[in-house]
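Asks: how would this look folded up:
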Amino acid sequence: MANVTHATAATFEQEVLGADGPVIVDFWAEWCGPCRQVSPVLDQLAEEHPNVKVVKVNVDEEMSLAMEYQVTGIPAIKLFRDGEIRKEVVGAKPKGALEKDFEGLLD
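Replies: As a prediction, the model looks like this:
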């Protein structure tokens, strides 16, 4: 889990918007079952793609970020590159489906 961090409103700009390379942001909550299902999948992606950073944002603790990034359902997984959202996925998906969704964006 070397490439997995947690972000707050205070650290989001540094952790995500100013990061080099692709950043997968997982908007999640502790009570969310699908969030718990997708978390190990994102950990695997981070391990298999050393240039990809995974940042987790707890929507219960960081409601301002959830509103700013229009999170209406969780897990909301957004891939950022160069400070911009390049791909958005809502809901838990298996690893292969996420890799297909993010094809060409994880390099």
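Asks: Please make it C-alpha for all contacts and neighbour counts, starting now.
Replies: Fine.
Asks: For this protein, which segments count as strands?
Replies: Here the chain has its strands, by DSSP state E, at 4-6, 23-28, 53-58, 76-81, 84-90.
Asks: out of these, which comes closest to residue 98?
Replies: Nearest of the strands of the chain to residue 98, taken as C-alpha to C-alpha: strand 84-90 at 8.2 Å.
Asks: Let's compare: structure for the following, please.
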Amino acid sequence: MSFQKALRSDSDWDDEIVQVAGVLQVVDVHQSWCGPCKAVASTLKRVVMDHGDKPIKFFTADCEKIAALKKSVGGSEPRFQLWMNGKMKKEVKGVDAPEILGAIFKELGIKT
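Replies: Predicted coordinates for the structure are as follows:
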């Protein structure tokens, strides 16, 4: 079972991101032709293993299928968006594990 849930529609986006409060949602935004980023998957999974008691969920989303992400179409690099309470808190472009982890830890109040 994957630690990331795939968001496949606007309804999924609304149910899992917009309507959920108090949970940090980390979304791996990709285009259909390249799929979710595998390069940092193990790093993100480690966050779940080490900080599973924190309010955090991980998702993948095809930016071509979700209206709120259509502006993310273009380019070949993945984007990682951090959302909380229906608002985007941070976007990291490209595979930059230290920046992604730093943003997650900052939002969760985890000191490194």
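Asks: returning to that earlier point: let's have the strands of the first structure in JSON lines, adding mean neighbour count and distance to residue 36 of the first structure.
Replies: Below are the strands of the first structure laid out as JSON lines (neighbours: other C-alpha atoms under 10 Å; distance: least, C-alpha to C-alpha, whole Å):
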{"stretch": "strand 4-6", "mean neighbour count": "15", "distance to residue 36 of the first structure": "15"}
{"stretch": "strand 23-28", "mean neighbour count": "26", "distance to residue 36 of the first structure": "8"}
{"stretch": "strand 53-58", "mean neighbour count": "23", "distance to residue 36 of the first structure": "12"}
{"stretch": "strand 76-81", "mean neighbour count": "23", "distance to residue 36 of the first structure": "12"}
{"stretch": "strand 84-90", "mean neighbour count": "15", "distance to residue 36 of the first structure": "14"}
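Asks: how about those in CSV, adding distance to residue 35 of the first structure?
Replies: Output for the strands of the first structure, formatted as CSV (distance: least, C-alpha to C-alpha, whole Å):
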stretch, distance to residue 35 of the first structure
strand 4-6, 14
strand 23-28, 6
strand 53-58, 10
strand 76-81, 9
strand 84-90, 10
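Asks: Count the residues that sit near the alignment partner in the second structure of residue 46 of the first structure.
Replies: Taking TM-score structural alignment, the alignment pairs residue 46 of the first structure with residue 48 from the second structure. Using other C-alpha atoms under 10 Å, residue 48 of the second structure has 16 neighbouring residues.
Asks: what sits against residue 48 of the second structure?
Replies: Applying C-alpha atoms under 8 Å, 6 or more residues apart in numbering to residue 48 of the second structure gives the contacts 3, 56.
Asks: separation between it and residue 7 of the second structure?
Replies: According to C-alpha to C-alpha, to the nearest Å, residue 48 of the second structure and residue 7 of the second structure sit 19 Å apart.
Asks: got it, and residue 19 of the second structure?
Replies: Relative to residue 7 of the second structure, residue 19 of the second structure is positioned 14 Å away (criterion: C-alpha to C-alpha).
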